[in-house]
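[1] A structural model of the following input is requested.
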Amino acid sequence: MGRQAAALIPGNLEEHDFEDDVVYRGVHYSGLELSGRAVESLELERCRFSDTKLSGLRVVKSSFTETLFENSDLANVSARDTSLLRVLLTGSRMTGSSWAECSLRDTTIEDCRADLAAFRFSRFRRTVFRNCNLQGADFQNADLTGTQFEGCNLREARFAEATMAKTGFTDCDLLGVNGVTSFAGAVIHSGDLQSLAYSLAGALGITIKD
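    Coordinates of the predicted model:
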């Protein structure tokens, strides 16, 4: 993304506002207000969002390719049937956002607050969550094959009916996770087992006594 930055053109709302069926390439959105937009078939490629407000944005059947979101507000974003390909989200707020039936490939989400975010029925490939607050996040029926969670707070996150073959957990807090029976095939760092133990015991009907 660093090589692309020099080629980006400054974005403005007169020429680069979010609308249905538009395509923007190589635009740098910096400090702009895009909250509350509702669009369908939006296509963004090689774009960058810095300190941009996108809270409450609603997108359907849209795509974000080779795009960077940094220090931006994506709280309560609602995305459906939307793809993220080679996307980086860093230092951003994603609280309460919903990514239903979406596709995330070669994507990294790091240092983000994504508590109560929902990724139901979404498909992940070569995706990494790193140092994120994902407390209460919902991955119900998501295909998390090969996804890596590194240093994340996953307390009370929900994984019911998720596919988790080779899903990795390293230095994560898994206390109170729901849907632990879906963890078949997951790879869990030994240090994370203690926080997962109570959920495993509960799912198996085991009572733990001090």
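
[2] From here on, just use CA atoms for contacts and neighbour counts.
    OK.

[3] For residue 202, which three-state class applies?
    Here residue 202 is recorded as helix under DSSP: H, G, I helix; E, B strand; the rest coil.

[4] Identify the residues contacting it.
    Listed by Cα atoms under 8 Å, 6 or more residues apart in numbering, residue 202 has no contact partners.

[5] State the distance from it to residue 156.
    13 Å (Cα to Cα, to the nearest Å).

[6] How about residue 79?
    Distance, residue 79 to residue 156, by Cα to Cα: 23 Å.

[7] Please say which of the two ends up with more neighbours.
    Taking neighbours as other Cα atoms under 10 Å, residue 79 and residue 156 compare with residue 79 leading, 24 against 20.

[8] any idea whether that one is helix, strand or coil?
    Assigned by three-state DSSP, the conformation of residue 79 is strand.

[9] My guess is it contacts residue 104. True?
    No: if you go by Cα atoms under 8 Å, residue 79 and residue 104 don't touch, sitting 11.9 Å apart.

[10] so how far is residue 163 from residue 73?
    In terms of Cα to Cα, residue 73 sits 29 Å off from residue 163.

[11] Second chain to compare with the first, below:
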Amino acid sequence: MKDILHQNKEFAGIDYTNQAISGREFDGCTFKNCDFSNTDLSNNSFLECLFEHCNLSNIKLNGAKLQDVTFSHCKIMGVDFSGCHDFLLSVEFTNCSLDYAFFGRKNFKKTKFTGCSIKEANFTDTDLTEAKFADCDLLRTVFQNTNLEKADFYSAYNYTLDPEVNRIKKAKFSTQGALGLLAKYDISIKQ
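    Take a look at the predicted model:
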């Protein structure tokens, strides 16, 4: 991976653990079964890339550009997305483990989270307008000063969020899930 620009390449089964890779551009690349755990991917550009069955736990993304990047069946635990470059930031997560991730102070409008474990993650000061959490476990995830307008929580579960400190206008909740909006009141509701 010594080249600066990588276009339409596939990287499969490679162990990048504990390495520092920076100053690279990846355009239309696919990463399959790669281990990036504890790797510093700061200051790289990923455009229309796909990560499948990769371990990206504890990666560093300071100054990284993620544009139209899809993560499928990946382990992305403990990752701090707040250092990512803001310009055209767009990602999608399918069947990923995003436990302990930090998404704070970023624009994740229309981001799709499908079948993901997002336990004890943090979305403080995040814009999640029109985001979709389909069949996602949000146990002990923090939503604080978060814009959740038009966000879809219909099939999400185990979430609690305070409507008084988050913007939830026109957000979508199931009847069962809406109980997570009342958690702070420590009340008992019989069904």
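
[12] And the TM-score between these chains?
    TM-score for the superposed pair, counting by TM-score structural alignment, normalised by the length of the second structure: 0.78. Supporting figures: 170 aligned residues with a Cα RMSD of 2.3 Å.

[13] re earlier: looking at residue 73 and residue 163 of the first structure, which has the bigger crowd around it?
    More neighbours surround residue 73 than the other of residue 73 of the first structure and residue 163, with 25 against 22 (other Cα under 10 Å).

[14] Okay, helices next: where are they in the second structure?
    With DSSP state H as the criterion, the second structure has no helices.

[15] What segments of the second structure are strands?
    For the second structure, the strands defined by DSSP state E cover 5-7, 10-12, 25-27, 30-32, 45-47, 50-52, 65-67, 69-72, 91-94, 112-114, 132-134, 152-153, 172-173.

[16] Not counting residues beside it along the chain, what's closest to the corresponding residue of the second structure for residue 146 of the first structure?
    In the second structure, the residue equivalent to residue 146 of the first structure is residue 110, according to TM-score structural alignment. Using Cα to Cα, 6 or more residues apart in numbering and skipping the chain neighbours, the partner closest in space to residue 110 of the second structure is residue 131 (4.2 Å).

[17] how close does the one you found get to residue 112 of the second structure?
    For residue 131 of the second structure, the distance to residue 112 of the second structure - Cα to Cα - is 6 Å.

[18] Over to residue 25 of the second structure?
    24 Å.

[19] When the two are compared, which one has more neighbours?
    Neighbour tally, residue 25 of the second structure and residue 112, criterion other Cα under 10 Å: the higher count belongs to residue 112, 22 against 19.

[20] isn't the more buried one right next to residue 136, touching?
    No: here residue 112 of the second structure does not reach residue 136: they are 10.4 Å apart, not a contact under Cα under 8 Å.

[21] Residue 143 of the second structure pairs with which position in the first structure?
    That one, residue 143 of the second structure, aligns with residue 179 by TM-score structural alignment.

[22] count of residues packed around the residue lying closest to its match once chain neighbours are set aside?
    In space, and not counting its chain neighbours, residue 179 of the first structure is closest to residue 160: 4.1 Å by Cα to Cα, 6+ apart. Residue 160 of the first structure is flanked by 19 other residues according to other Cα under 10 Å.

[23] now the aligned residue in the second structure for residue 160 of the first structure: how far from residue 102 of the second structure?
    Aligning on TM-score structural alignment places residue 160 of the first structure opposite residue 124 in the second structure. As defined by Cα to Cα, residue 124 of the second structure lies at a distance of 8 Å from residue 102 of the second structure.

[24] same check, this time on residue 139 of the second structure
    In terms of Cα to Cα, residue 139 of the second structure sits 14 Å off from residue 102 of the second structure.

[25] Please apply the same query to residue 77 of the second structure.
    Distance of residue 77 of the second structure to residue 102 of the second structure, given as Cα to Cα: 9 Å.

[26] Residue 68 of the second structure too?
    Taken as Cα to Cα, the span from residue 68 of the second structure to residue 102 of the second structure is 19 Å.

[27] between those two, which one's more packed in?
    Neighbours were counted for residue 68 of the second structure and for residue 102 using other Cα under 10 Å; residue 102 has more, 23 against 16.

[28] so residue 147 of the first structure sits right up against residue 123, yeah?
    No: applying Cα under 8 Å as the test, residue 147 of the first structure and residue 123 come out as separate, 9.9 Å apart.

[29] Which one's more surrounded, those two?
    When residue 147 of the first structure and residue 123 are compared for neighbours, residue 147 comes out ahead with 25 against 22, by other Cα under 10 Å.

[30] how many neighbours does residue 155 of the second structure have?
    Neighbour tally, residue 155 of the second structure, other Cα under 10 Å: 18.

[31] What lines up with it in the first structure?
    Checking TM-score structural alignment: residue 155 of the second structure goes with residue 191.

[32] Quick check: closest non-adjacent residue to its match.
    Counting by Cα to Cα, 6+ apart, the residue nearest residue 191 of the first structure is residue 171, at 6.7 Å.

[33] Neighbours of that neighbour, how many?
    Neighbours of residue 171 of the first structure (other Cα under 10 Å): 17.
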